[in-house]
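predicted model and sequence below, questions to follow.
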Amino acid sequence: MRDGFIKVAAATPTIKVADCEYNGRQIRSLIEEAQSQAVKVLVLPELCLSGYTCGELFLQDSLLNSAMVELKQIVDFTKGRKIFVTLGLPILRNAKLYNVAAAIYNGKLLGFVPKKNLPGYSEFYEVRHFNAGEEEVSEVTFFGEKIPFGMNILFCCEDFGQLMIGIEICEDLWVPLSPSVSHTLAGATLILNPSASDETTGKDIYRRELIRMQSAKLVCGYIYAASGEGESSTDLVFGAHNLIAENGILLKESPRFINEMTITELDMGKLASERRRMTTYHVAERKDYLYVSFAFGEDILSEETELTRFIDKAPFVPGKKEEREKRCEEIINIQAYGLKKRLEHTGLKTAVLAISGGLDSTLALLVVCKAFDLLRLDRKGIIAVTMPCFGTTDRTYNNAVTLARELSVSFLEIPIKDAVNLHFKDIGHDPLVHDVIYENVQARERTQVIMDLSNKYNGLVIGTGDMSELALGWATYNGDHMSMYGVNASVPKTLVRYLVGYFAMITDNAALREVLTDILDTPVSPELLPPKDGVIAQKTEELVGPYELHDFFLYHVLRYGYTPGKIFRLARIAFLEDYSADVILKWLKNFYRRFFSQQFKRSCLPDGPKVGSVAVSPRGDLRMPSDASAAQWMKELELL
């Protein structure tokens, strides 16, 4: 469970209705299989020990007695096995029958959790046989031992504090106020649901979304195990639709109509981080709950869970084309409407921005055009300024010119070589020394030019820098770092590329599509050093590292506060075929070093719209001191 990961499973045994002895053997076989695959939490379906479709047979003592005997054998079978098991069966208490989930660990029956909401509509008639469970915890005798009985029981792992288990059964999830709501507010981080949901047309879609959204709303893991083949098909068919979700993400689901075991890993550390971040999520220990402890063992936190779950190498970019296009449209709208409001508020009808023929300034210009179109302003009020200097190549220059022409904006070309050389003379710098002074003088000169042009034309200076650059501090302080409104301020570099590509895809202008495509193919560069043989010599990713790695690091650092070790572990899996472990570690160290040292630049960022779940604005998501020490993080990195 190192790094907070725990392997879990939902499994559907192939049963025989009312044959508890046979069903018990199938369940024990699944427990053994789960253990062999290092599963720590296993969920089996509702009433799977007897069968859900027993009907009037639930009133037969022989069935009930057999279920109890088989449960005892299953409990004994788990002795010495470090796996938490939940399964469903009918039990008698005070001469009344209850549909319960039994919680079992290491040869011990930890508790019975009864089902509260008993459906008696449509094809269901549970109310004919069962009594509704109550929240209050009492006791029931099981082979001479007093066992907790009630809905308000949570099972707490002593040596893995992030794991606290609550249980609800099938219909309990489908009602307006599910028991899982109360469970999670009392501390549960993982909800188990033994279910016997039958299949009807389209029901799987509703079920999937219900479970996914419940896990999102409650910020928890959710394991749903459904009955399948073996249940009576007199009137119904059960689909064995097992699902495992985590905070709104469906991690794994089984194909329907096939009885099998569905296994994945939950990131309990992510859930803990998300709850810690949310000031509106209030968890408190409650006196009306019974907290039952169990322990996996002292070495459990150092045990490395093999990860089979999908690790997205591009967490800012949706993997599916349709979702990606929808996201692009949404982000562009957020950017454009944010700028629209700023222009309306200031009463300005002119915008000034520097364009280089690179990705960031291209996206900014496209967004400004959309904002002007929303305001029904003439695009000639957009002043796109290109300022060629020592590092400018013909390729980027020509692309900047073509872009301005095809977008029908005003275009200015202001070479800055003479001004930069004069400044070198003023400050006594040798122009043959291509150091940080050589580079930053150019960046600040460009910013001075567009700031002064904004005064001349009564316009708003639009910033072009993106979030990835801000995270790394890859911006010249009071140079390209500064503007009057930064439309790209919370757009990561990996997403910038897709946004520009989206514009290229939707435009009817063939010439515009061609230039956007070429810009997408151009290496990322500030073009502050002279080109070699007319080709860009200064490639950003060779200096600070691949942006796809840095965006991956950025997402997991800011979104979940993961440790360097956990991020390194995830990155090695995500980029297994792209980078060696040494290369990943090299750039991870560089990320942390720059992230901490460059906070002073982010502390005085211009305004700009937040577009996603991660941002670096000092007025929003990242209130971080500029003089914070990176020592602890660097120390952890040295141990990797």
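Yes, it's here.

C-alpha only now, for contacts and for neighbours.
OK.

count the neighbours of residue 564 for me.
A count of nearby residues for residue 564, using other Cα atoms under 10 Å, gives 25.

is it true that it touches residue 636?
Yes - look at residue 564 against residue 636 with Cα atoms under 8 Å: they come within range, at 6.6 Å.

please name the nearest non-neighbouring residue to residue 423.
residue 441 (7.8 Å; Cα to Cα, 6 or more residues apart in numbering).

doesn't the one you found fall inside a strand?
No - going by DSSP: H, G, I helix; E, B strand; the rest coil, the assignment for residue 441 is helix, not a strand.

what comes up buried for stretch 145-157?
147, 148, 149, 150, 151, 152, 153, 154, 155, 156, 157 (16 or more other Cα atoms under 10 Å).

what about stretch 424-436, how long is it end to end?
12 Å (Cα to Cα, to the nearest Å).

which residue is nearest the centroid of this protein?
With distances taken as Cα atoms, centre = their mean, residue 315 lies nearest the centre of the chain, 7.1 Å away.

what does stretch 568-583 rub up against?
Contact partners of stretch 568-583, identified using Cα atoms under 8 Å, 6 or more residues apart in numbering, comprise 311, 312, 313, 549, 552, 584, 585, 588.

another one to put next to it:
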Amino acid sequence: MFGYYRLASAVPQLRVADVDYNIDQLMAGFRQAAAQQAAAVVFPELCITGYSCGDLFFQPRLREAALNGLRRFAEATKGTRTVAVVGLPFLYGDALYNTAAVVQGGRILALVPKTMLPNYREFYEKRQFTSGREPGAGVREVTVNGALVPFGTDIVFHDEASSFSFGIEICEDLWSVIPPSSMLALQGARAIFNPSAGTELTGKAAYRRELVKQQSGRCLCAYVLASAGVHESTTDVVFGGHSLIADNGRLAAEGERFRRESTLILADVDFERLAAARLSESSFNDSKALLPSVNTLHLTLAEEVPPSPGLEHACNPARPFLPPPPHRRERCEEIIAIQTAGLAKRMEHTHAQRLVIGISGGLDSTLALLICARVCQALDKPASAILAVTMPGFGTTDRTHTNAVNMCRLLGVELREIPISEASLQHFRDIGHDPAERTTTYENVQARERTQILMDLANKMGGLVVGTGDLSEIALGWSTYNGDHMSMYAVNCSIPKTLIRCLIEHIAAQSSPELAATLLDINNTPVSPELLPPSDDGTIEQRTEDVLGPYDLHDFFLFHFIKYSAQPEKILYLAENAFRDEFQPDFIRRCLGVFMRRFFRQQFKRSCIPDGPKVGTISLSPRGDWRMPSDACGTVWSNGLSHS
């Protein structure tokens, strides 16, 4: 569903050269994968006979048994749509090939021979096998159990009804200078299946894992590897049964090595997302100029493969912008370093004497102030080079004001308080606005008054106004045009609201107890522009997430809409799955409608935003990642959502 397909890597028990036993194990593994509605399952290299048969591969009896076993296995796949990739030796002409057979619905669709044959240390494949990459060989037809099937390395398999496509390389092929999978990906394969037989040596599994991840990232594809297990011969080496599934540089699933029973791992992979990534990565299509002049066979599968029945084995985090816990500290420091480097460069280039920033006691201005403090450290300037200005207005609460003052005191920055209520009332009189009318005008006058103060102070002292607005607000247009929308450098511009909380929490963990307590209270304060008067009890009345919906949802929508061009119906499906324990489907749908409407209507603000550093894979800068007409119509997207 929505481009998701379930991929499987299986490592069965086997007996070396006992084909009948091995076929029984392969059929059991296949039935298990098919029952899970896998689109494809990959078994290890030469799994029908066992990889470690050595010179027994020269024996006709073993090769004949392998072909008979392949016939029996193919028959067992009748009535299913799951693709299986199994390995066997195959004699063609006067040469023996290490091949992978692609089987679906009772049919053998093709044989793919191995290209790179190891001939070092524990491997001597060239003793028995011939490389499938013969000059000018191309794709031929061979007879397998009485039927003609394609035979060659340049085959891309397609499900014509969907985005599902794949190519095959075998074990050592991945370890070569230019793996065949690189060319197969450029020719349209969105997944690479690798039946493998890697021995286990100290540290080798980590290297293999990185190879698979890197190749999947480089080729913008899924990569499935199934390696021979512990029941191969242990005469001189041991095989560990390493199974891996990677998805565009991310490890999606990994099996436990050295298991003595048969194993199966699964991952639900978004093939539409892989296709979208290839569209937006210009270097991918530019690389097609490097393709050799080969006649690739684009082979249609016998049947449409089953789509993933769900997302049980998918990577679908509810908060995709947050660094994973094992790497959170490192990633947070890296993000902060990027922000610091960007602002430090701008301060140096403009010869600014001061950094001027408006402080509200909210999330965005807090992170921006903390980055300003880091900049002063990096440039060997005192904290007093920062001028923090708190500008209480009609909606300012004691909680946010106190937190702002405490934070500035603890950081050692200069703090000025300039109330804006009287200036705003004077402006209401100047433009003939009744302050009893709590309209957009009432709110925006305050935001523009604050920006005017900051800009004028910066001019007065040779300073630079640091913007505080974040990526979530930029996406939703939740800012006052030429008010908080404007600054001289927007240090948070590519950081979404969910990530800002994470960064503040990270800095709090490194701070003094008093500063940490203030930062954590800021993190726990409801998000608000504080432009409307507080409640009778003095607490925040105007809560942004009550108006827009939770930023957790909007950041999720933003991630999938921008990074992977996901359709609204798909975003809704993913969000309902990711937030099934937090929000009701109807509420998620309403929030997505808000996101889509505001995203299209507020592009005019994004078309003229200040400079700022990109810290992740998503930015809405009109000079960089996002170039959209300010008056583009969003009807196509909103209609799709209403019909889903």
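Yes, it's here. Because the structure is predicted, anything quoted here is derived from the model rather than measured.

TM-score of the superposed pair?
After superposition, the two chains reach a TM-score (TM-score structural alignment, normalised by the length of the first structure) of 0.96; 633 aligned residues with a Cα RMSD of 1.5 Å.

re the thing from before, what is the aligned counterpart of the residue nearest to the centre of the first structure in the second structure?
Alignment note (TM-score structural alignment): residue 315 of the first structure maps to residue 320 of the second structure.

doesn't that match lie inside a strand?
No - secondary structure of residue 320 of the second structure (three-state DSSP): coil, not part of a strand.

picking up where we left off before, quick one: which of the contacts of stretch 568-583 of the first structure is most hemmed in?
If you rank the contacts of stretch 568-583 of the first structure by neighbour count (other Cα under 10 Å), residue 588 sits at the top with 24 neighbours.

and that one, what's its match in the second structure?
With the correspondence set by TM-score structural alignment, residue 588 of the first structure lines up against residue 592 in the second structure.

is it true that its match touches residue 555?
No - applying Cα under 8 Å, one finds residue 592 of the second structure not in contact with residue 555, separated by 10.6 Å.

okay, helices next: where are they in the stretch 301-450 of the second structure?
With DSSP state H, counting those that start in this stretch as the criterion, the stretch 301-450 of the second structure has helices at 328-350, 363-378, 398-411, 421-431, 440-461.

with the first structure superposed, average distance for the first one?
After superposition onto the first structure, helix 328-350 of the second structure lies on average 1.0 Å away from the residues it aligns with, using mean Cα distance after the TM-score superposition for the first structure.

with the third one instead?
Compared with the first structure after fitting, helix 398-411 of the second structure has a mean deviation of 1.2 Å; criterion: mean Cα distance after the TM-score superposition for the first structure.

where exactly do the strands run in the stretch 201-350 of the second structure?
222-227, 243-247, 250-254, 263-270, 297-300 (DSSP state E, counting those that start in this stretch).

okay if I get those as a markdown table plus distance to residue 396 of the second structure and mean neighbour count?
Shown next, in a markdown table, are the strands of the stretch 201-350 of the second structure (distance: least, Cα to Cα, whole Å; neighbours: other Cα atoms under 10 Å):
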| stretch | distance to residue 396 of the second structure | mean neighbour count |
| --- | --- | --- |
| strand 222-227 | 51 | 31 |
| strand 243-247 | 47 | 28 |
| strand 250-254 | 45 | 20 |
| strand 263-270 | 46 | 24 |
| strand 297-300 | 65 | 16 |
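
nearest to residue 7 of the second structure, out of those strands?
Checking those against residue 7 of the second structure by Cα to Cα gives strand 263-270 as the closest, at 5.4 Å.

what stretch of the first structure does the closest one fall on?
Using TM-score structural alignment, strand 263-270 of the second structure pairs with 260-267 in the first structure.

so what touches that stretch?
The contact list for stretch 260-267 of the first structure, computed with Cα under 8 Å, 6+ apart, reads 4-13, 30, 39, 221, 240, 242-244, 246, 251-254, 307-309.

could you do stretch 331-339 of the second structure as well?
Residues contacting stretch 331-339 of the second structure (Cα under 8 Å, 6+ apart): 323, 371, 491, 492, 502, 503, 506, 613, 615.

so which of the residues you listed is the most crowded?
residue 491 leads the contacts of stretch 331-339 of the second structure on contacts (other Cα under 10 Å) with 32 neighbours.

hmm, that residue is touching residue 464, no?
No - if you go by Cα under 8 Å, residue 491 of the second structure and residue 464 don't touch, sitting 11.9 Å apart.

one step back: now, which of the contacts of stretch 331-339 of the second structure lie within helices?
Taking DSSP state H, the ones among the contacts of stretch 331-339 of the second structure that sit in helices are 371, 502, 503, 506.

re the thing from before, just send the buried residues of stretch 145-157 of the first structure back as a markdown table, with secondary structure and distance to residue 378 of the first structure too.
Shown next, in a markdown table, are those (DSSP: H, G, I helix; E, B strand; the rest coil; distance: Cα to Cα, whole Å):
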| residue | secondary structure | distance to residue 378 of the first structure |
| --- | --- | --- |
| 147 | strand | 76 |
| 148 | strand | 73 |
| 149 | strand | 72 |
| 150 | coil | 69 |
| 151 | coil | 65 |
| 152 | coil | 64 |
| 153 | strand | 66 |
| 154 | strand | 63 |
| 155 | strand | 65 |
| 156 | strand | 64 |
| 157 | strand | 64 |
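
quick check: of those residues, which lies closest to residue 287 of the first structure?
Closest to residue 287 of the first structure, out of all of these and judged by Cα to Cα, is residue 152, at 10.0 Å.

so who does that closest one touch?
If you count contacts by Cα under 8 Å, 6+ apart, then residue 152 of the first structure has 113, 135, 136, 137, 183, 288, 289, 290 around it.

6 Å instead, please
135, 289 (Cα atoms under 6 Å, 6 or more residues apart in numbering).

ditto for the one 4 residues further on
Under the criterion of Cα under 6 Å, 6+ apart, the contact partners of residue 156 of the first structure comprise 164, 292, 293.

from residue 246 of the second structure, how far off is the equivalent of residue 152 of the first structure over in the second structure?
Aligned counterpart of residue 152 of the first structure in the second structure: residue 154 (TM-score structural alignment). Distance of residue 154 of the second structure to residue 246 of the second structure, computed by Cα to Cα: 22 Å.

again, but for residue 469 of the second structure
Distance, residue 469 of the second structure to residue 246 of the second structure, using Cα to Cα: 35 Å.

over to residue 338 of the second structure?
Separation of residue 338 of the second structure from residue 246 of the second structure (Cα to Cα) stands at 28 Å.

residue 390 of the second structure too?
Distance, residue 390 of the second structure to residue 246 of the second structure, by Cα to Cα: 49 Å.
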